[in-house]
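Trainee: Whatever this is, show me its structure:
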Amino acid sequence: MMNLKSRKTGSELRVGMKTICSERCKEIIKILLTEEEPLPASEIAQRLSVSTKTIRNDLVKVEEFLKQYEAELKKKPKVGVFIEATTDLRQQLFSVVRGKSVYVQPYSTQERQRHITKELIQSENPVVLQDLAERFFVSRTTIYHDLKRIENWLSRFELTIEHEAKGGVFVKGSESSWRKAAAELLMELKKESVPKNRRSSEGGVVYQRLKSDDLVQLTDLIPDVDYKALEEILIETEVHHLDCKISYDAFVALIMHLAISLERIKRHKDIQMMPEQVEKLRKHKEFEIAQEIARKIEQVFSMTLPEAEIGYITLHLLGMRLLDLSECIDDDGQILKTVEPEIIDVTYKIVELVGYVLGVTLTDDKTLITGLSIHLRTTIRRLQYGLSLRNPLLKEIKQKYQSIFGAAWATSVIFEKELNLKITEEEVGYLTIHIGAALERKKEKSKVLVVCASGIGTSQLIASRLTRNIPELEIVGFLSVSDIDRYEPEEYDFIISTVPFSKSEKPVVFTDVFVNDESIHQIRDTMESLKRPLLNENMEGNAANNLFYKEHLYVRQNYKDKDALILQIGNVLRDTGFVTQEFVESAIGRETITSTMVGGGVAIPHGESKYVNVPVVAVVTLEEPIDWMGEQVETVFLLALKFEQEQETRKFFAKFHTMLESDHQRQALLSAKSKDEL
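Mentor: As a prediction, the model looks like this:
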């Protein structure tokens, strides 16, 4: 491909353009570059308010000009004309006809959509599609596709994109929804790295808490705010009114909220709050702190904050994550005295349930009880008031602790039964961190005997494979079958053997000397089962399997999206009497609030338990993965559980965790070709 820069300079290109083509020719090229389908000359003429004959004459000049740059004007008889060129060349031609001498690096699809979303959020007037197409060097069809994705994202906040007859678009919805979307957009932008040349110290202003990258993203979306003054107000609030320092993420989230509020108040976009809710918030000490913050803002920014704004500041203070109180108070007992008894009670119920699911005892871990109870105090407040908390580690948590994340979802039983609250995946992620840390503290190696018939070389080969692939395994010794009795049963947990034998008090995993991947899976499964004596004992009678019915196992299905899957399978459960219509609606509704993707390509959508007639779990494996709020899912468990039937629900989540823990089992599910195999 010929490089535009190597043929002529940007200045020469512009001169050449003026010599060969008129300004109208430039407009024709711009129009054709933003269309993916052939365009009739009559339509181009209509857009430019000239005759069709004039356009046909101009197209001759356009064709000659495009040939210089290895682009071609194609004509389809009775259909129209279009420009044939690579994506890169189209973008370079855009720079030429717009009079730019420097080639602009194209945006990725995600970057382009993020910029368009930012513009829609910022703009008080409709955004013109043609302007977007020209600015991002893409066709209007591409912009239409972008808007569909953006509208899907905005729908999470009950916002829509409205289209004007003149080709403009704008965001429509309530003020509270708009603010939630703006805050979420800032949180997503916060995760993106900022180029070094855009990092700013704002004219030498030194910030104590705000990081440079976060400041850039804030000022990009909401530029006319004194962020240094906001930072000073919050730091002073920390020092004089709070027991502990605010965590950095919570600090930034509150700065974002205040900046958005100030910008909207300047535009006379006041937010509303019911008087009875304001009165309810007055009972919290945080309301007084919010009043103090509002008073300082009014002094510094010379504006009046309505009482509803003070109410929303209170909500943020109620839902904030403070740094762990253990950093402020040394004694666990003293820390727990600061927590309400009912929250400590819920904490123990959660820890007991998760311990059951994981097959370990966690209630004796005081660090877990203390840290989790402090965390739950703000978690419950956030859920009660409908506040969202962005978890920047969520993706990594799902990848590193996917089975624990799945087990933590079991706590939805307690949140819904005890507190009448729906937990979000963001909050489940934070619970997973606490549980994962507790498991790390309890981690012990599994002890094994290795039985083999060959010599030391074979033994070393087996040892090498085992220690490399399963570091949490401790090899007690290598021996022959006849020497097993030399070890007391309490000295080891199970046996790995390369030779067959039948008599053993402990489990035996048979393998060849190369310890292949299948053997590794079997060893890991054995280690997991031995960690779960409580579960194995309580699973007698196979109660959890009573939740599965052959007619509700669906193998290698095809669905366009998650809503279609939940709707169709949910309707089948409704028609067969397991659930009511309200269950299906609540399951779909939950997905608009939070994703139920738990990691490992598995999702567990579920509706409200009060709409379940008979508990059931429908299992769906997919021919092709589907998008589940930005992640790929290939196995779906649609849960219709009665949370008041705790034992049945516990046992399901225990077995579910075992499946999540094992790549081998998940792959076996996907490989099933029939309901019987599944």
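
Trainee: alpha carbons only for contacts and neighbour counts from here, please
Mentor: Will do.

Trainee: Compute the number of surrounding residues for residue 233.
Mentor: Residue 233 has 18 neighbours, counted by other C-alpha atoms under 10 Å.

Trainee: Isn't it up against residue 298?
Mentor: No - counting by C-alpha atoms under 8 Å, residue 233 stays clear of residue 298, with 11.2 Å between them.

Trainee: So residue 73: helix, strand or coil?
Mentor: Here residue 73 is recorded as strand under DSSP: H, G, I helix; E, B strand; the rest coil.

Trainee: hang on, isn't it packed against residue 83?
Mentor: Yes - when contacts are counted by C-alpha under 8 Å, residue 73 is listed as touching residue 83 (4.7 Å).

Trainee: Same drill for these two, tell me which one is more crowded.
Mentor: Using other C-alpha under 10 Å, the more surrounded residue of residue 73 and residue 83 is residue 83, with 22 against 19.

Trainee: Where does the more buried one fall, secondary structure wise?
Mentor: Element membership of residue 83 [criterion: DSSP states H and E] is strand 80-84.

Trainee: Double-check that residue 193 belongs to a strand.
Mentor: No - per three-state DSSP, residue 193 lies outside any strand segment and is coil.

Trainee: From residue 569, how far off is it?
Mentor: Remark: distance between residue 193 and residue 569 (C-alpha to C-alpha, to the nearest Å) = 41 Å.

Trainee: Please identify which of those two sits among more neighbours.
Mentor: residue 569 (19 against 10).

Trainee: For that one, give its distance to residue 597.
Mentor: 17 Å.

Trainee: what sits up against the strand or helix carrying residue 334?
Mentor: Residue 334 is located in helix 332-336, with elements delineated by DSSP H and E. Residues from elsewhere that reach helix 332-336, judged by C-alpha atoms under 8 Å, 6 or more residues apart in numbering: 325, 326, 329, 344, 366, 367, 370, 373, 374.

Trainee: Please repeat the previous calculation with a cut-off of 7 Å.
Mentor: With C-alpha atoms under 7 Å, 6 or more residues apart in numbering as the test, helix 332-336 has contacts from 325, 329, 370.

Trainee: In that helix, which residues are buried?
Mentor: 335, 336 (16 or more other C-alpha atoms under 10 Å).

Trainee: next SSE after it?
Mentor: Sequence-wise, the next helix or strand downstream of helix 332-336 (DSSP H and E) is helix 341-358.

Trainee: Can you spell out which helices and strands pack onto the helix or strand following that following helix?
Mentor: Next in sequence after helix 341-358, counting helices and strands by DSSP H and E, comes helix 366-384. Under the contact criterion of 3 or more C-alpha pairs under 7 Å, 6 or more residues apart in numbering; DSSP states H and E, helix 366-384 touches helix 307-319, helix 341-358, helix 425-442.

Trainee: And this one, please, so the two structures can be compared:
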Amino acid sequence: MLSKRQIGILKLLELGDRYTGEQIAGMLGVTARTVRTDMRVLSNTLPTFGAFIDSKRGKGYRLILQDSEAYNHMKMQTQEMEDQSDRVTKLALLLLQRKTYLKLEDAAETLYVSESTIKNDLKVLKKDLERRGLTVITKPRYGIRVIGSERQLRNVYRTFLEADTTIPGLKGQLYQQLRHLVVSVLQEEDTLVTEIGVDNLVIHIWIASERMDAGLVADISKSDKEHLSRLKEYQVAQKLAKSVGNVLGVELPTDEVVYMTMHLLGAKSVSYEDKGMKDFTKVVNSRIIEISASLLRVADEHMQLSLANDNELLSGIALHLKPALNRFKYGLTIRNPMLSEIKQAYPKAFDASVLMGKKLQELTDVSINEDELGYLALHVGAAMERQESQRVKKRALVVCATGIASSQLLYYKLQARFSGRMEIAGTCSAADLQRRSLEDIDLIITTVPLPETLSKPIINVHTLLRDSDVGHIERIIADRLQTLSAYIPADHIFLQLSYTKRDDVLQFLVAQMEKRFIVPSNLLALIKEREEMAPTFQENFVAVPHPIYPVMDEPVVLCCTLQRPIDWGGHEVQIIFLFCVPKQYNEGLQQLYESMVVFIEDRQKVKQLIQAQDLAACLPLLS
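Mentor: Next comes the predicted model:
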């Protein structure tokens, strides 16, 4: 079935209009690349359910329905899958809003479902809460209750609060009033906080008020209270607490003011516009700059990204770490709404951020979560994009029979069609080609036959450049997506394994690697180390484990499916792709990443691969 985001795209297209990828991206708040990936999934999936996507270059996408009944049935199935997730979120909020027990019959009545349904949902929720460090207690005749430190409870409460897309509170008038108040106080106190930082503060205030209503106050140590109450941010927090108290009709105790001070320290930012990139050393202490430089050196050492001398990246990492280290110190969480997209769009950058997070832990003794890693990956991804924009485009030499009129005609057609993506290095006749050096040329576009012994790729085209010629050139110069089958031969696929534990699966796959390739003796340890930093679960029952840093000369992918789902960092997984990327990054590797994303996003294909009993059923799904 489709993801919630893909259903959102369909709802837009159901209006009957044609939308471009950029328009859809803007309306859904995602990147154009994400929309393109979703469109590939929809194009592959919808024909099975009586619909297809009509796509026209420059005009956008349109939904065509051929069998409304089959299409609506598919949407209903998707909604049923989402319903339990929504109920689990609401059940979590009911539990985390109180310090007393919640009776099952009360929960069932509140959520308009049966007690048996609540019991099933509770099994899912209990596993999730325990993974987050909380304890679920069930007491006969009393009900259920969640136990943990107040800081843990608030962090988890926030996660579920933001996950509940139907909750009116975070969209309501009171929330907007609080946000406006917070922004006003911060401006009056000349305290610069990012938009995400402001949202963190407002959500913290919202949660604090609800917890105080239940008689629960922040737990602050004596040492933290003494230290933080002497800072300037504490004075800002006092003013905020007074203003907020007037709106909510409550008086925030000292511990809540101190806790708000922690959030301020974790949210404060530095304006690039006000300070200028070159002045970041004036607002970030030398220790943080040294740490940032160390993180970049680690990324360069293992990922060969050539980033250590990128001063713009260094300043971005340092300015991010300044408030982030305060968040780590006080155990505060910051949500990264773009995390899933970052991991898909910039997998290499995210892996680099994992290495940086490991180094940061060594240097500061703080543990960094996936959301923070995602923000580091954004900085790295931006630097990689800057590098890409500076690379020389593919240079083509145009060859025609005479090298005069016909070559000039083709030259201008190519310039108009591939401007910005291909540089025409010049034109010449077939005779002149023998005397011309090809060292500065990436490909030859010709209207006449040429000897195949030339050292560069040759593309034969018509002088008038027909559509088939354009497609041929596109395949050479563009980042054309290949299917997974191009990277996974049949003897790298293992179906319906009976393993029930993650480590046993990893041990099996590594053993298969050792039979086929020369691999480091500690490959299994490197894969487990990567899992400890951030689980490699993607979505739709798929995990993509890989070593914490590249160890191979060429990309290698092994695939296995399991008879039953297993736990993988708190998520159920039934398909595993062991992913060993090469030490040197290249365009082919990006194609592999993108083809993996396209497959994982296609719930129908994932489901069929899980059910496949033999290679005959499996291989077409990877094609």
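
Trainee: so what number do they get for TM-score?
Mentor: Here the superposed chains carry a TM-score of 0.60, computed using TM-score structural alignment, normalised by the length of structure 2; 487 aligned residues with a C-alpha RMSD of 5.5 Å.

Trainee: Put the buried members of the contacts of helix 332-336 of structure 1 into a PyMOL selection.
Mentor: Buried subset of these, written as a PyMOL selection, criterion 16+ other C-alpha under 10 Å:
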select buried, resi 325+370
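
Trainee: May I have the secondary structure class of residue 477 of structure 1?
Mentor: Here residue 477 of structure 1 is recorded as strand under three-state DSSP.

Trainee: Check the burial of it by counting its neighbours.
Mentor: When neighbours are counted by other C-alpha under 10 Å, residue 477 of structure 1 registers 14.

Trainee: cool, residue 349 of structure 1 as well?
Mentor: Residue 349 of structure 1: 16 neighbours (other C-alpha under 10 Å).

Trainee: Tell me the helices and strands packed up against the one helix or strand residue 19 of structure 1 maps to.
Mentor: Element membership for residue 19 of structure 1 (DSSP H and E) is helix 10-20. The helices and strands touching helix 10-20 of structure 1, judged by 3+ C-alpha pairs under 7 Å, 6+ apart, number zero.

Trainee: what does it correspond to over in structure 2?
Mentor: When structure 2 is aligned by TM-score structural alignment, helix 10-20 of structure 1 has no counterpart there.

Trainee: Now that helix: buried residues?
Mentor: For helix 10-20 of structure 1, by 16+ other C-alpha under 10 Å, it's 10, 13, 14, 17.

Trainee: and what of stretch 25-34 of structure 2?
Mentor: Across stretch 25-34 of structure 2, burial judged by 16+ other C-alpha under 10 Å covers 25, 31, 32, 33, 34.

Trainee: which part of structure 1 lines up with it?
Mentor: Going by TM-score structural alignment: stretch 25-34 of structure 2 matches no residues.

Trainee: for stretch 326-346 of structure 2, same thing?
Mentor: Aligned by TM-score structural alignment, stretch 326-346 of structure 2 falls on residues 381-401 of structure 1.

Trainee: Give me the distance between the residue of structure 1 most remote from its centre and residue 499 of structure 1.
Mentor: Here structure 1 reaches farthest from its C-alpha mean at residue 482, the gap being 54.7 Å by C-alpha atoms, centre = their mean. Separation of residue 482 of structure 1 from residue 499 of structure 1 (C-alpha to C-alpha): 12 Å.

Trainee: and the nearest residue to residue 385 of structure 1 once chain neighbours are set aside, how many neighbours does it have?
Mentor: Leaving aside its sequence neighbours, residue 385 of structure 1 sits nearest to residue 315 (C-alpha to C-alpha, 6 or more residues apart in numbering; 7.1 Å). Residue 315 of structure 1 has 21 neighbours, counted by other C-alpha under 10 Å.

Trainee: counterpart of residue 315 of structure 1 in structure 2?
Mentor: Matched to structure 2 by TM-score structural alignment, residue 315 of structure 1 sits across from residue 262.

Trainee: Flag every buried residue along the match of stretch 326-346 of structure 2.
Mentor: Buried residues in stretch 381-401 of structure 1, defined by neighbour count with 16+ other C-alpha under 10 Å: 381, 382, 383, 387, 388, 389, 390, 391, 394, 397, 398, 401.

Trainee: mind checking the end-to-end distance for that stretch?
Mentor: Stretch 381-401 of structure 1 stretches 26 Å from its first residue to its last (C-alpha to C-alpha).

Trainee: In three-state terms, how would the nearest residue to residue 283 of structure 2 once chain neighbours are set aside be classified?
Mentor: The shortest distance from residue 283 of structure 2 to any residue other than its chain neighbours is 7.6 Å, reached at residue 270 (C-alpha to C-alpha, 6+ apart). State at residue 270 of structure 2, reduced to three classes by three-state DSSP: coil.

Trainee: And residue 270 of structure 2, how close does it get to residue 481 of structure 2?
Mentor: 40 Å.

Trainee: and those two? which has more neighbours close in?
Mentor: With neighbours defined as other C-alpha under 10 Å, residue 270 of structure 2 and residue 481 compare such that residue 270 has more, 19 against 15.

Trainee: residues contacting the counterpart of residue 317 of structure 2 in structure 1?
Mentor: Here residue 317 of structure 2 is matched to residue 372 in structure 1, going by TM-score structural alignment. By C-alpha under 7 Å, 6+ apart, residue 372 of structure 1 lies in contact with 347, 434.

Trainee: do that again at 8 Å, thanks
Mentor: Contacts of residue 372 of structure 1 by C-alpha under 8 Å, 6+ apart are 347, 431, 434.

Trainee: quick one: the first one and residue 369 touch, right?
Mentor: Okay, so that is residue 347 of structure 1. Yes - look at residue 347 of structure 1 against residue 369 with C-alpha under 8 Å: they come within range, at 6.7 Å.
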